[in-house]
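Enquirer: Only the shape, not the letters, is given here:
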């Protein structure tokens, strides 16, 4: 994908999320396309993504800001939250010494998770020495239900857009608050293309503090919202 000149001028930062489905995508191609961060799947439930270690290491080596995510499974799907958190912590430990990314809780499973379960999952990570960066979800996932306030909010909302998808801009209605919380990241399409692979693309808006603030967000260094 080519980032539009207006998005670059406005200071918007874009990035991708990765999992085993993009195994083989060279993160250097992501950086060459103008993207500045990669959020890599650590686990799906208690399933450890086999591409995590390579993708995380190569993304960091390519100069991308690194994040991680955990597709949080409802306990009714087969594994307790504590078992899932153990698997996530083990994945992060494989990165070795040095700074580690915070972990986003990917909340999209059915049956739907409750706010209490999401907060519990964040606490289980903290008990294992893993920072929670925040929560990934659609606007409709928490419609008419209480939404947990943990770290940042990474919103998934894909408006109809052309091929190849262009970033709709920092003034798009998708940036409006969800239950009073403005998104920190917006995943604006699932139809991006980088290095021959289809990828999800997300944006960090201009005026939000630039790359230093993005790095803090991805590291899970934001306070919980009241």
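Expert: That came through, no problem. Computed from a prediction, not measured in an experiment: that's the story for all the values here. Numbering: from 1, shown residues only.

Enquirer: C-alpha from now on. contacts and neighbour counts both.
Expert: Fine.

Enquirer: Now do stretch 34-51: distance to the chain's middle.
Expert: Relative to its chain's centre, stretch 34-51 lies at 9 Å (Cα atoms, centre = their mean, to the nearest Å).

Enquirer: end to end, how far does it reach?
Expert: Using Cα to Cα, to the nearest Å, the end-to-end distance of stretch 34-51 comes to 23 Å.

Enquirer: Identify all contacting residues around that stretch.
Expert: Applying Cα atoms under 8 Å, 6 or more residues apart in numbering, the external contacts of stretch 34-51 come out as 2-3, 13-20, 23, 30, 52, 55-56, 59, 63-73, 79, 83-88, 91-92.

Enquirer: Equivalent analysis for stretch 133-153, please.
Expert: With contacts defined as Cα under 8 Å, 6+ apart, stretch 133-153 is touched by 102-108, 112, 115-116, 118-119, 122, 132, 154-157, 178-179, 181-185, 217-226.

Enquirer: Give me the buried entries from the residues you listed.
Expert: Buried subset of the contacts of stretch 133-153 (neighbour count, 16 or more other Cα atoms under 10 Å): 102-108, 115, 118-119, 122, 132, 154-157, 178, 183-185, 217-222.

Enquirer: about what we covered before: quick one: which of the contacts of stretch 34-51 sit in strands?
Expert: 13-18, 65-71 (DSSP state E).

Enquirer: picking up where we left off before, identify those among the contacts of stretch 133-153 that sit within helices.
Expert: 115, 116, 118, 119, 122, 217, 218, 219 (DSSP state H).

Enquirer: Next, the angle strand 13-18 makes with the longest strand along the chain.
Expert: Counting residues, the longest strand in the chain under DSSP E turns out to be strand 185-194. With axes from the mean of the first three to the mean of the last three Cα atoms, to 10 degrees applied, the angle from strand 185-194 to strand 13-18 works out at 70 degrees.

Enquirer: what number of residues lie near residue 160?
Expert: 10 (other Cα atoms under 10 Å).

Enquirer: also this one, for the comparison:
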């Protein structure tokens, strides 16, 4: 059995997670942070959307060798990256020693590195080191063309394609086989996993700690109301539905603006009264 997933970031801002799932994709890899200077603004939205429909999701950190490992992990944590991580280790990442230093820094902070995007071209560039202990190797090999992910995967050789060829004494567990797959109206990176959904979730784990999951649920409840049905104490719209805090605030702003206009009208009338 082969499952398909997508790799997204702020470059795909606005993409529909529910549509990704509806098109048959089984998981999402989404960017959380980069170096010690960037928290991806789309991560929390993607995370909430995936959690709302029980679509497995894991965040990734783009490694930069010129940033201290501990500082990179702090950036991840500040972005609410989760208990499990994928390291994106390619251009700018440094040598294999930099990779292991970053893995150690994540582990020291209580974050498990479960996937390692370390493409063969970069592995060769840094001297073809041993990768036998690298957690969850993710390989890259792109065929020509764009279009449906299943068609691209088949054209690239499918379950016998070059992306599954071992390197560095490690067997890739995930193959990123395209950067031009048509998904939910956008062109995205697409991945393949040879296994079932239970094996996939065992690999990437639950991306949030229980505390983070509860915090996310609390935020959802406050913004949308229990079960996303609004709050009855805030009133109802013209269709009889409960208002959310955003709906109520919008109504309040409209009321205040109307009162302000009335006050200005009264001031004008008072100013021009004869003495």
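Expert: Here it is on my side, so go on. Since this is a predicted model, take the numbers as computed values, not measurements.

Enquirer: What does residue 187 of structure 2 correspond to in structure 1?
Expert: Under the alignment by TM-score structural alignment, residue 187 of structure 2 pairs with residue 198 in structure 1.

Enquirer: Give me the mean distance between the one helix or strand that match maps to and structure 2.
Expert: Element membership for residue 198 of structure 1, per DSSP states H and E: strand 197-204. With mean Cα distance after the TM-score superposition for structure 1, strand 197-204 of structure 1 departs from structure 2 by a mean of 0.7 Å once superposed.

Enquirer: What range does stretch 167-174 of structure 2 cover in structure 1?
Expert: Against structure 1, stretch 167-174 of structure 2 falls on residues 178-185 (TM-score structural alignment).

Enquirer: so how far is the first residue of the matching stretch from its last?
Expert: 12 Å.

Enquirer: Show me how far it is from its chain's centre.
Expert: That offset, for stretch 178-185 of structure 1, works out to 14 Å (Cα atoms, centre = their mean).

Enquirer: Give the helix, strand or coil label for the most centrally placed residue in structure 2.
Expert: Among the residues of structure 2, the one closest to the centroid is residue 30, at 2.8 Å (Cα atoms, centre = their mean). Of the three states, residue 30 of structure 2 takes strand under DSSP: H, G, I helix; E, B strand; the rest coil.

Enquirer: what does it align to in structure 1?
Expert: That one, residue 30 of structure 2, aligns with residue 40 by TM-score structural alignment.

Enquirer: how close does its match sit to residue 166 of structure 1?
Expert: 22 Å.

Enquirer: what does residue 52 of structure 1 give?
Expert: Applying Cα to Cα, the value for residue 52 of structure 1 to residue 166 of structure 1 is 28 Å.

Enquirer: Would you mark the buried spots in the strand holding residue 198 of structure 1?
Expert: Neighbour-count burial for strand 197-204 of structure 1 flags 199, 200, 201, 202, 203, 204 (criterion: 16+ other Cα under 10 Å).

Enquirer: Find me the equivalent region of the longest helix along structure 2 in structure 1.
Expert: Using DSSP H to define each element, structure 2 has its longest helix at helix 245-271. Aligned using TM-score structural alignment, helix 245-271 of structure 2 spans no residues in structure 1.

Enquirer: by contact count, what packs against that helix?
Expert: helix 210-224, strand 231-236 (3 or more Cα pairs under 8 Å, 6 or more residues apart in numbering; DSSP states H and E).

Enquirer: For the strand holding residue 198 of structure 1, which outside residues touch it?
Expert: Counting by Cα under 8 Å, 6+ apart, 12-18, 22, 25, 167, 184-193, 214 sit against strand 197-204 of structure 1.

Enquirer: That one vs strand 13-18, what angle?
Expert: 140 degrees.

Enquirer: Run through who's touching stretch 116-124 of structure 1.
Expert: Against stretch 116-124 of structure 1 from outside (Cα under 8 Å, 6+ apart): 81, 82, 85, 105, 132, 148, 149, 150.

Enquirer: Please report which of the residues you listed has the highest neighbour count.
Expert: Sorting those by how many neighbours each has (other Cα under 10 Å) puts residue 132 first, at 30 neighbours.

Enquirer: ok so, going back, quickly check the contacts of stretch 116-124 of structure 1 for the two that are furthest apart.
Expert: Taking Cα to Cα, the two most distant members of the contacts of stretch 116-124 of structure 1 are 82 and 149; they sit 20.0 Å apart.

Enquirer: give me the element residue 166 of structure 1 is part of.
Expert: Per DSSP H and E, there is no helix or strand for residue 166 of structure 1.

Enquirer: Pull up the gap between it and residue 20 of structure 1, please.
Expert: From residue 166 of structure 1 to residue 20 of structure 1 the distance is 25 Å (Cα to Cα).

Enquirer: Compare those two (neighbour count), which wins?
Expert: Remark: of residue 166 of structure 1 and residue 20, residue 166 carries more neighbours, 18 against 15, as counted by other Cα under 10 Å.

Enquirer: Where does stretch 101-118 of structure 2 end up in structure 1?
Expert: Mapping stretch 101-118 of structure 2 onto structure 1 (TM-score structural alignment) gives residues 120-137.

Enquirer: Name the residues of the matching stretch that are buried.
Expert: Buried residues in stretch 120-137 of structure 1 (16+ other Cα under 10 Å): 121-125, 130-137.

Enquirer: Stretch 143-152 of structure 1 too?
Expert: For stretch 143-152 of structure 1, the neighbour count (16+ other Cα under 10 Å) marks 147, 148, 149, 150, 151, 152 as buried.

Enquirer: Stretch 27-40 of structure 1 now?
Expert: 27, 28, 30, 31, 33, 35, 36, 37, 38, 39, 40.

Enquirer: List the contacts of the longest strand of structure 1.
Expert: So strand 185-194 of structure 1 is contacted by 1, 25, 29-30, 33, 153-159, 163-165, 167-168, 174-175, 198-205 (Cα under 8 Å, 6+ apart).

Enquirer: try stretch 158-170 of structure 2
Expert: 2, 120, 123, 128-134, 137, 139-141, 156, 171-173, 175-177, 194.

Enquirer: if you set the cut-off to 10 Å instead, what comes out?
Expert: 1-2, 119-120, 123-124, 128-143, 150-157, 171-177, 192-194 (Cα atoms under 10 Å, 6 or more residues apart in numbering).

Enquirer: Fine by me, we can end here.
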